[in-house]
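*Asks:* any chance you can model this:
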Amino acid sequence: MASRFTLPPELEREILETAALRYPEMIPPLLRICRRAQIWLEPLLFRVVDLSHEPQLLAAESKDPTFLQHAVRNVHASFENRPDAISRYNKLLWKCPGIINLSVDFNLDDIGAGALREMRLKKLAVTVPSVISTWYLAGCTDPLFQSITHLDLFQGPRKAKSEWRHWRGLARLPALTHLALSPTIAIDILADVVVECPRLTLMVVAMYSWDSLAVKASLTLRATDPRVVLILMASTYPIEWKLGALGGDDFWVRAETFIDRRRAGEIGSTCYLLDENATTQPLRLPINHRRT
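*Replies:* Below you'll find the predicted structure:
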């Protein structure tokens, strides 16, 4: 009888992990192949976690802290009007110091600073509160910002003007190369960011088609710096975030591609608005070479 052919465990693991990373939807059935496949692949199932979805939150809460520490790398959390949400998020985030990509749509003050400082965050998306908060007053000088390369700051309809003195710390962040601002923030500080943050390689003003007020507000901006892209996205933020967390071409990547095309002359040099809802060439915005 011919001997049964088996792959070396290292090669078998590499094949399964490659398939799981390329096709995340295949992870659950792959877990059922055998015990060793479950050990190898289950951490990949928790590499990207949206705590706003109760089943994912419950699944993460059921795991051992050691497992979470080595598995969880990307987390999105929204308040969702659940009275116990912040408390549950807090307990879980303490167990996930390996997170490198975090998105929260509530005040960072609601999360224990100690938990955040245990992480080495590379990407952070956060809602700027309508009331003054501790981290906002600190001007991004908190240690938790020191390793961040991509920072996305969102603010809804503003109740008060943003002042550059509160954001001056952006210019001193050693790793920051990519900055995204919602229009309500960009209107107040983009001109200062362009001048004070020479290390930035990309500045995005992110808008969504459903937010007509933001779109109108963006039209008052005068973009002249080649690193700036005003992008009107067709998809929702949760879709954008998950796309990036899974390694896809999210708005950061698409904005960089837009800049490359503009530098190559495929797009007019005075074009700063990438309208992803349009089927024609991106719209041009008025140019003003003076700081406003």
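
*Asks:* from here on, contacts and neighbour counts on C-alpha atoms
*Replies:* Noted.

*Asks:* quick check: the residue positioned nearest the centre of the chain vs residue 168, distance?
*Replies:* Geometric centre of the chain, nearest residue: residue 125, 4.9 Å, by CA atoms, centre = their mean. Using CA to CA, to the nearest Å, residue 125 is found at 18 Å from residue 168.

*Asks:* ok so, going back, helix, strand or coil for the residue nearest to the centre of the chain?
*Replies:* For residue 125, the assignment made with DSSP: H, G, I helix; E, B strand; the rest coil gives strand.

*Asks:* likewise residue 230?
*Replies:* strand.

*Asks:* same deal with the one 10 residues further on?
*Replies:* At residue 240, secondary structure determined by three-state DSSP is helix.

*Asks:* report the contact partners of the nearest residue to it once chain neighbours are set aside.
*Replies:* In this structure, residue 240 finds its nearest non-sequential neighbour in residue 250, 5.7 Å apart by CA to CA, 6 or more residues apart in numbering. Contact partners of residue 250, counting by CA atoms under 8 Å, 6 or more residues apart in numbering, are 240-241, 243-244.

*Asks:* coming back round to it: for the residue nearest to the centre of the chain, give its distance to residue 267.
*Replies:* Taking CA to CA as the measure, residue 125 and residue 267 are separated by 29 Å.

*Asks:* could you also give me the structure for this second sequence? I'd like to compare it with the first:
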Amino acid sequence: MLVARRVKFWVEPLLYHVVFLSSTSMDEARNLDLPSFTADSVPDDYFRHVRHLFIDQMSVNQTDFEKWLLACNGTTNLFAQFDCTPEILPLLSGFINIRYLTVDVRALLGTTVSLPLFLTVTHLELLNYTHKSVDRASENISLIPHLTHLALNSDLQSRSRWSHAALCANTQLQCIVFLSAKISLEGSPLLDDNRFMCIDERVRYYSDWLHGAVFGEDYWSLADTFLTARRAGKIDRTYPELLK
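*Replies:* Predicted coordinates for the structure are as follows:
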């Protein structure tokens, strides 16, 4: 990159394709030959090449956090590990190409679902899915125009039957995943829905995200493979759970 401008143009999009900003496990990112960034790194013009962004607000101060969100708006795969407060939500308006999104459920409350962020999302994972917000979020899920895959990440023992019925009624969804080791589905209409499955994850969430960003192999690809096999009759349709 220091020798020839044309080499710089070839290499930069590859070098800055994946950015992992978290103090959780930087060693794992380095083992995958990803470049290392400190939270206070000044985002430069080359960050327009970022397509996969994992950002943990606990690892970045507020000023740097805002800079990163503004600099990486070409991202297509965003793991937003932060609270979606009214102050944070406007910073997400610059993301207009997101397909894979992991985000706080509060981003779906009120009128925020109309943000440009949601116009292109096909795969959505919701964090902090509390019983208090379950009904309002369920209503707004149907307003995301291109959403085909939905994952709920939390302890699902307290899920209301109304939310299950709403998910079943959403014909746009092709895959409904519950990411939980503790789940009660007695009487749930999801048990009769061939789009539904429960994945009992045995790997850390950031490891799964990193392997999805680098190799294209994550719980989403696993879910598609599982559902395809079940629809083809290779797996019992009454068996909704998969260990990972």
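
*Asks:* TM-score of the superposed pair?
*Replies:* The TM-score (TM-score structural alignment, normalised by the length of the second structure) is 0.80; 228 aligned residues with a CA RMSD of 2.8 Å.

*Asks:* pick the one among the contacts of residue 250 of the first structure closest to residue 78 of the first structure.
*Replies:* Using CA to CA, residue 241 comes nearest to residue 78 of the first structure of the contacts of residue 250 of the first structure, at 12.4 Å.

*Asks:* ok, that closest one - contacts?
*Replies:* With CA under 8 Å, 6+ apart, residue 241 of the first structure has these contacts: 76, 250.

*Asks:* what does residue 182 of the first structure give?
*Replies:* Neighbour list for residue 182 of the first structure: 153-155, 205-207, 214 [criterion: CA under 8 Å, 6+ apart].

*Asks:* farthest-separated two in these?
*Replies:* Spatial extent of the contacts of residue 182 of the first structure (CA to CA) is set by the pair 153 and 214 at 14.0 Å.

*Asks:* show me where the stretch 101-250 of the first structure has helices.
*Replies:* Here the stretch 101-250 of the first structure has its helices, by DSSP state H, counting those that start in this stretch, at 113-117, 134-137, 164-167, 183-196, 212-218, 237-245.

*Asks:* to residue 17 of the first structure, which of the ones you listed lies closest?
*Replies:* Comparison of the helices of the stretch 101-250 of the first structure against residue 17 of the first structure by CA to CA identifies helix 237-245 as nearest, at 16.7 Å.

*Asks:* what helix or strand is the residue of the second structure most remote from its centre on?
*Replies:* Most distant residue from the mean C-alpha position of the second structure: residue 3, 37.9 Å away (CA atoms, centre = their mean). Taking DSSP states H and E as the definition, one finds residue 3 of the second structure inside no helix or strand.

*Asks:* how much space separates it from residue 183 of the second structure?
*Replies:* For residue 3 of the second structure, the distance to residue 183 of the second structure (CA to CA) stands at 57 Å.

*Asks:* ok, residue 141 of the second structure next?
*Replies:* From residue 141 of the second structure over to residue 183 of the second structure (counting by CA to CA), the distance is 21 Å.

*Asks:* who's more crowded, these two?
*Replies:* residue 141 (20 against 16; other CA atoms under 10 Å).

*Asks:* any idea what that one aligns with in the first structure?
*Replies:* Alignment note (TM-score structural alignment): residue 141 of the second structure maps to residue 170 of the first structure.

*Asks:* let me see the contact set for the residue lying closest to that match once chain neighbours are set aside.
*Replies:* Spatially, and ignoring its direct neighbours in sequence, residue 170 of the first structure is nearest to residue 140 (6.2 Å; CA to CA, 6+ apart). With contact set as CA under 8 Å, 6+ apart, residue 140 of the first structure has these partners: 167-170, 173.

*Asks:* ok, residue 10 of the first structure - how many residues close by?
*Replies:* Neighbouring residues of residue 10 of the first structure were enumerated by other CA under 10 Å; the total is 8.

*Asks:* what's the distance between it and residue 71 of the first structure?
*Replies:* Distance, residue 10 of the first structure to residue 71 of the first structure, using CA to CA: 19 Å.

*Asks:* what's the answer for residue 268 of the first structure, then?
*Replies:* Distance from residue 268 of the first structure to residue 71 of the first structure, counting by CA to CA: 44 Å.

*Asks:* of those two, give the one with the bigger neighbour count.
*Replies:* Between residue 268 of the first structure and residue 71, counted using other CA under 10 Å, the more crowded position is residue 71 (21 against 15).

*Asks:* surely the more buried one and residue 41 touch.
*Replies:* No - between residue 71 of the first structure and residue 41 there is no contact under CA atoms under 8 Å: 9.9 Å.

*Asks:* map residue 243 of the first structure onto the second structure.
*Replies:* When the second structure is aligned by TM-score structural alignment, residue 243 of the first structure is paired with residue 211.

*Asks:* pull the longest helix from the second structure.
*Replies:* helix 219-231 (DSSP state H).

*Asks:* packing partners of that helix?
*Replies:* Judged by 3 or more CA pairs under 8 Å, 6 or more residues apart in numbering; DSSP states H and E, the packing partners of helix 219-231 of the second structure are strand 175-179, strand 196-200.

*Asks:* alright, that wraps it up for me.
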